[in-house]
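1. can't give you the sequence, but here's the structure:
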């Protein structure tokens, strides 16, 4: 059996769970061909293996342009940036469909219902290739005028949390309930063994995620100021990169926390695991962003618990599906 995975970016430092999924599917005897809308930064072992095997295709830089369909244009006409992004992504659909036909691919699975889902939907409409969707967080909670069409056209839809599945069922009651299923992200637990206990004389508070509003890192930084004012000794490391870096750097400076709080930047996955191994506590201060975006179940939180790192997190969306307050971690109200 041969199937295709459509990804927005490959490889992607914050989406290593997709690589683990592809490898798990392949262990079941299924051949997976990867199609990506853009190159990610860096390399991964899976990417190199797929390139060598001729099982990885990127959207070409130059392609014939076609006008957006009436459905897409009418869905996004009040959101020009979304219309432009969708139109650019859909230029890949004819090329991807042709390659899939040549490869004998009979099914497409798109990770994220946003642009990858739009491409899969367009290929079904234009080339009759059936597709399914994996949905995670932003693609569930942030308004997308075309999402109903993409859900209706999919063979099935997978969410990585029960909270996300229920949210979609309530928002789209016309969908058959058995069309949506919850499949949690798994971990190869043998790879998450702690080498030893962290240093007691220098506690390390670790957080990780993209530097965006929904991650709530502003709250963590302000909490660090309270700890400093109480005379607590600690170091706080925030791993990740994103659009909020400038604002967070300014906040750290305003609160005079330069010696205590470090914005580490993006790191390869194995380096994040090393940071977890050295951490005293892991913090996930998630919030609901102004546009409705929120975390589903952050994979790095799974990794922290797998390594037995004491964890504190907001009780936002699906996080209580993982952490039992007072038993497997601590939950606090957002903000």
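-> Here it is on my side, so go on. Quantities reported herein were computed from a predicted structural model and do not represent experimental measurements.
2. Could you use CA atoms for every contact and neighbour count after this?
-> Fine.
3. residues touching residue 197, list them.
-> Neighbouring residues of residue 197 by CA atoms under 8 Å, 6 or more residues apart in numbering: residue 278.
4. 6 Å instead?
-> Under the criterion of CA atoms under 6 Å, 6 or more residues apart in numbering, residue 197 has no neighbours.
5. Am I right that residue 289 is in a helix?
-> No. Per DSSP: H, G, I helix; E, B strand; the rest coil, residue 289 lies outside any helix segment and is coil.
6. Pull the number of nearby residues for it.
-> By other CA atoms under 10 Å, 15 other residues sit near residue 289.
7. do residue 224 as well
-> 22.
8. does it sit in a helix or strand, and which one?
-> Counting by DSSP states H and E, the element that carries residue 224 is helix 217-229.
9. now do residue 9
-> Applying DSSP H and E as the criterion places residue 9 in strand 2-10.
10. about what we covered before: flag every buried residue along the helix holding residue 224.
-> 217-218, 220-221, 224-225 (16 or more other CA atoms under 10 Å).
11. Output those residues as CSV; include the columns distance to residue 33.
-> Below are the buried residues of helix 217-229 laid out as CSV (distance: CA to CA, whole Å):
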residue, distance to residue 33
217, 37
218, 40
220, 40
221, 42
224, 45
225, 48
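12. Next, residue 41: secondary structure please.
-> Classification of residue 41 by three-state DSSP places it in coil.
13. okay, pairing it with this:
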């Protein structure tokens, strides 16, 4: 057993998860030895500067077991003789009876690889997100006989079955989450509610220094319109379609320009919606941008809008870091009373 902490992530690096990168960097600065273990390769082509400051090695697990069968079989062979294999297999089979899915099988296979390849160097496992990363972490920890903990965030809390939450919270050493509502929900499933702690993410103010300049735009000048901003992935829980509907209702004499920063599967639908509402000439969809460009856009804006909501799957935000970032730049924020938003506004 080593001295290193294995940090298990769904994907790394990821532009939309700067809060995770910031935590990893601060752990690194505090002197912890880290090894990053990612369930899949990144889909983002760009990186933030903070990712280049993180020096911990990154190990990628087989995302789909059939793509690396020899690696998975080798891990299985290495784990068969471990005392924790039988308890882990028993836990997996119980889980599979309640969640008979390829996803569940993948997590056990990834847990095997964690136990065989990573665990000999590790003293502790720490998962970000209590759904799939915690599942792989849990199986790997049982096999290797390692303690483990988890940081829960938003979607993972509200879309994970109650039985899965109960068992993970019973077995992990501790769990942290970033909103009071999330903490209360997790604590309600925990045999020991004291295991669940509220820890806000915060931001590094060195990366978001306060600005002393403030706009005086009021929407009366057609040559210098009011600048409205939304930062966030184009997914249902962000409520961006609601923004477009609201913008279309603004009086014609009010001059404004709205900018969206972020990728996501609904982006094309939103572009089409803006055209249908006849406001496309006032809307900019910039896609995902590096953090420095996002900061510059915050500073050049007058109002930040993010009408978070609960989507049809139960997914919702926790406490969106983009709201914290916007407020750090003295931007007024319009949002909705979802999850942790009222804890900040």
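-> Looks like it arrived, so ask away. This is a predicted model, so every value here is computed, not measured.
14. TM-score of the superposition?
-> Once superposed, the chains reach a TM-score of 0.87 (TM-score structural alignment, normalised by the length of the first structure), with 312 aligned residues with a CA RMSD of 2.1 Å.
15. downstream neighbour of the helix holding residue 224 of the first structure in the secondary structure list?
-> strand 235-239.
16. what stretch of the second structure does that next one fall on?
-> Residues 257-261 of the second structure are matched to strand 235-239 of the first structure when aligned by TM-score structural alignment.
17. That stretch against the first structure, how far on average?
-> After superposition onto the first structure, stretch 257-261 of the second structure sits on average 0.8 Å from its aligned residues (mean CA distance after the TM-score superposition for the first structure).
18. can you name the farthest residue from the center of the second structure?
-> Here the second structure reaches farthest from its C-alpha mean at residue 253, the gap being 39.5 Å by CA atoms, centre = their mean.
19. Please enumerate residues in contact with stretch 87-102 of the first structure?
-> 59, 68, 119, 123.
20. for stretch 152-161 of the second structure, same thing?
-> Counting by CA under 6 Å, 6+ apart, 129-131, 177, 315-318 sit against stretch 152-161 of the second structure.
21. So what would you say the end-to-end distance of that stretch is?
-> For stretch 152-161 of the second structure, the first-to-last residue distance is 14 Å (CA to CA, to the nearest Å).
22. and stretch 108-122 of the first structure, how far apart are its ends?
-> Span of stretch 108-122 of the first structure from end to end, CA to CA: 12 Å.
23. which residues in the second structure does that stretch match up with?
-> Under the criterion TM-score structural alignment, stretch 108-122 of the first structure matches residues 125-139.
24. now that stretch: how far from the chain's centre is it?
-> Offset of stretch 125-139 of the second structure from its chain centre (CA atoms, centre = their mean, to the nearest Å): 13 Å.
25. Mean distance between the helix or strand just after the strand holding residue 9 of the first structure and the second structure after superposition?
-> For strand 2-10 of the first structure, the following helix or strand on the C-terminal side (DSSP H and E) is helix 16-27. Its matched residues in the second structure lie on average 1.1 Å from helix 16-27 of the first structure after superposition (mean CA distance after the TM-score superposition for the first structure).
26. tell me, helix 16-27 of the first structure lands on which residues of the second structure?
-> Counting by TM-score structural alignment, helix 16-27 of the first structure corresponds to residues 18-29.
27. Buried residues of that stretch, list them for me.
-> Judged by neighbour count (16+ other CA under 10 Å), stretch 18-29 of the second structure contains these buried residues: 18-22, 24-25, 28.
28. repeat for stretch 228-243 of the first structure
-> Result for stretch 228-243 of the first structure [16+ other CA under 10 Å]: buried residues 234-241.
29. okay, how far is it across that stretch, tip to tip?
-> Start-to-end, stretch 228-243 of the first structure (CA to CA) is 26 Å.
30. can you map out the helices along the first structure?
-> Using DSSP state H, the helices assigned to the first structure run over residues 16-27, 45-52, 70-76, 80-90, 92-103, 115-127, 138-141, 147-153, 162-171, 217-229, 245-254, 269-278, 299-306.
31. could I get these as CSV with distance to residue 188 of the first structure?
-> Shown next, in CSV, are those (distance: least, CA to CA, whole Å):
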stretch, distance to residue 188 of the first structure
helix 16-27, 9
helix 45-52, 16
helix 70-76, 40
helix 80-90, 33
helix 92-103, 31
helix 115-127, 26
helix 138-141, 26
helix 147-153, 31
helix 162-171, 22
helix 217-229, 28
helix 245-254, 32
helix 269-278, 13
helix 299-306, 9
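32. now, of those helices, which is deepest in the fold?
-> Mean neighbour count (mean count of other CA atoms under 10 Å) peaks for helix 115-127 among those, with a mean of 23.
33. which other residues reach that one?
-> With CA under 6 Å, 6+ apart as the criterion, helix 115-127 of the first structure contacts 6-8, 90, 93, 110, 130, 150.
34. I'd like those residues laid out as a markdown table, including distance to residue 289 of the first structure.
-> Listed next are these as a markdown table, based on distance: CA to CA, whole Å:
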| residue | distance to residue 289 of the first structure |
| --- | --- |
| 6 | 27 |
| 7 | 24 |
| 8 | 22 |
| 90 | 28 |
| 93 | 32 |
| 110 | 25 |
| 130 | 34 |
| 150 | 24 |
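35. Widest-spaced pair of these?
-> 8 and 130 (18.5 Å; CA to CA).
36. With neighbour numbers in mind, choose between those two.
-> Remark: of residue 8 of the first structure and residue 130, residue 8 carries more neighbours, 22 against 19, as counted by other CA under 10 Å.
37. Chain neighbours aside, what residue packs nearest to the more buried one?
-> residue 37 (5.0 Å; CA to CA, 6 or more residues apart in numbering).
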